[in-house]
Each structure stands twice: as C-alpha cells, then as structure tokens.
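K.L.:
below are the sequence and a predicted model; questions follow.
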Amino acid sequence: MAEHTAKVPPRWFIRLAWSVHRGMYRVTGGRFGLRRPKGRRWGMLRLTTVGRRTGAERNVIIAYLEDGRNLVCMAMNGWADADPAWWLNLQAHPEATVRLPGGTRRIRARPAVGAERDRLLDRWRETDDDFDAYTAMRSRETAIVVLEPAA
C-alpha cells in the first residue's frame, strides 16, 4: 500500500470555503449545500446546536455518513488541533436538530467508543485514501460523533 501525505490548504482558505458554503446555502434557501452520502462519498448536513455559553442557536454544515438510522460525523475542525465548537456545544447540550436533503429531524449526540468507534472509523477510512495521514495531523484523537434519532 502506498504511503500518503496529507495536503491541507492554509487555514484562511478553509475558513473562506466554509463561509462561501454557508452563504450559498443561505442564498439558495437550502437548495445548495446538503447532500446524501453515496458510494465512497460522504454527505453534508446542517447541524443546529445550542451554544454552550450563549444559549443561542448555532448552525454549521458538516460531513456525515449513515449507519442505519444514525448519522455519524467526525469532530474535526478542518484538521486543526482544537475540537470544533459544534462538538463542544453538543457535549454541553446533546439534543440538536439536523437538516438533510428531504427534511429535518431531532437528534441526540454521543461519542462512539470501543468497537463501535473502530467500526465507524473504518467506514470513514473508506471515503479517502489519505484519511490516516489527515488524522495524524492532530495531536489528539478525533471524536466520532453518533447522532441518534431523539426519542
């Protein structure tokens, strides 16, 4: 197997791309910016959390995979070392809302652990040949977040 090297654009470019993506989502009324996973390609959903300090709604568009009725995300921050704010918010307030192509649903977030984490991490590896090179860029373990349908 060939060794891969992670190539990540500068942080300013990543932040700009996120802003443009959110802007396109807003301008098109949600018609652009979300997609279902297909084959090796991950999907994109809009997550609405409650801010851990402000209590205000916070929106972010993140990648996900489907695992039965659950949605699975990686708590990465453009491969930067810090955990993303949305994951910190979910740790404080696990109930949230996701918008997918075709509808909205209430979810409850939790970290995947043990064998479940290993299995879901393998699923993420299937989406990118450079996956392990990207995860090696972080000094901390990247949380695998399971978004279960809320009761």
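P.N.:
Sure, I can see it. Because the structure is predicted, anything quoted here is derived from the model rather than measured.
K.L.:
can we go C-alpha only for contacts and neighbour counts from here?
P.N.:
Noted.
K.L.:
for this structure, longest helix please?
P.N.:
Looking across the chain with DSSP state H, the single longest helix is helix 11-27.
K.L.:
give me the buried positions along that helix.
P.N.:
If you call a residue buried by 16 or more other CA atoms under 10 Å, then helix 11-27 has these buried ones: H21, R22, Y25.
K.L.:
ok, stretch 140-151 next?
P.N.:
Across stretch 140-151, burial judged by 16+ other CA under 10 Å covers T142, A143, I144, V145, V146, L147, E148, P149.
K.L.:
ok, and here's another one to check against it:
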Amino acid sequence: MGWYTNVIRSLGHRQWFAVAGRNLVPIDRWLQRKTNGRITILGRSALPTLLLTTRGRKSGLPRTVPLIYAPDGDGFVVTASNWGQEHHPAWSANLLASSEATISLEGGRDVPVRAALAEGAERDRVWPLVTKVWPAYDTYVERSGRAIRVFVLTPTG
C-alpha cells in the first residue's frame, strides 16, 4: 500500500472528509462509469471500489452507488456506512427488498450478484475484512450510533 492510500485512509476518520465524500458521490459515480472503473474520485487504485446497481424498492428504477469493497473469496463485502450518518443508505434497503443486484468492476466488467445481509458470526467474520481496507468504518459506527449493515455479494453468473 502506497503513501497516498495511507493518507486517504487516515483522512477517512475526519468528519469533514465524510461530508466531502458524501457530496462527491455523483461525480465519483460518473467518473467510474466514464473510465470503466479505472479512475475514482480518490484517484486510481487507491482503494478497491465497485459500482453497485440495485433496483429501487419503491420506484423500480436502477440505482447505482460507488462503494469501497473487501474481497472475500469469489465474493465482495460492502458496508452501508452512509459515511457515518445516523440513517442507513437507501441502497441497503433496496438490497433488503431484493437481493439481486449488479456490480461493475474495474475494466467495465459487470457481474450479477446476490446480496446477503451478514449477521452474527458471519458479520463478525467479514467486519475485519472491510475495516482492513477502510479503517474509518469503525469511526463511522461510533459517529452514527447504529449497527452498520454489511452485505456479502456473491456472483451468480
């Protein structure tokens, strides 16, 4: 891991960084789509990121969000941290309503996945995977005052 990644991971604990990150999500989503995931708002390859597309539970429309992930065998682990806000992000409720989703990885590769909410021993197993990639998730738990949802995404295709 390079110095740039270490700086970004350190800044992740700061409240102002979370606010800035939240506001930059639309730009990051656009940038990742235009570059087939090669470039993100944080720079190229600073952290493993993917684009998660869910189906809106109310609208039925596709909803895409950029997320940091941790690899887990053939699968992926993502958190619904919402940058440490008090409420869960909408995409996590979409996954609870329908576990079918698609992820876009670097290179523009789209992968259909099935999402499972990690609970109990499974959550205990995968939480260290995501905090190793983004240690600020522990700070987000403290800041939000809620149990952050964690999902394991398993390829179905």
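P.N.:
Structure's in. What do you need? Worth saying up front: this structure is predicted, and the values here are computed from it rather than measured.
K.L.:
picking up where we left off before, ok, average deviation of the longest helix of the first structure from the second structure?
P.N.:
Taken against the second structure, helix 11-27 of the first structure registers an average deviation of 2.9 Å after superposition, with mean CA distance after the TM-score superposition for the first structure.
K.L.:
re the thing from before, out of the buried residues of stretch 140-151 of the first structure, which is nearest to E57 of the first structure?
P.N.:
Closest approach between these and E57 of the first structure, by CA to CA: L147, at 17.4 Å.
K.L.:
in the second structure, which residue is most central in space?
P.N.:
Ranked by distance to the mean C-alpha position of the second structure (CA atoms, centre = their mean), the top residue is L67 at 2.7 Å.
K.L.:
remind me which helix or strand the alignment partner in the first structure of R123 of the second structure belongs to.
P.N.:
Using TM-score structural alignment, the partner of R123 of the second structure in the first structure is R117. R117 of the first structure is located in helix 114-125, with elements delineated by DSSP states H and E.
K.L.:
please apply the same query to A133 of the first structure.
P.N.:
Here A133 of the first structure is assigned to helix 131-135, by DSSP H and E.
K.L.:
residues near V113 of the second structure, how many?
P.N.:
Neighbourhood size, V113 of the second structure [other CA atoms under 10 Å]: 21.
K.L.:
the first structure: which residue goes with that one?
P.N.:
With TM-score structural alignment defining the correspondence, V113 of the second structure maps onto I107 in the first structure.
K.L.:
ok so, going back, equivalent range in the second structure for the helix or strand following the helix holding A133 of the first structure?
P.N.:
Using DSSP H and E, the helix or strand that follows helix 131-135 of the first structure in sequence is strand 144-149. Strand 144-149 of the first structure corresponds to residues 150-155 of the second structure when matched by TM-score structural alignment.
K.L.:
longest strand in the second structure, by number of residues?
P.N.:
Taking DSSP state E as the criterion, the second structure has its longest strand at strand 109-117.
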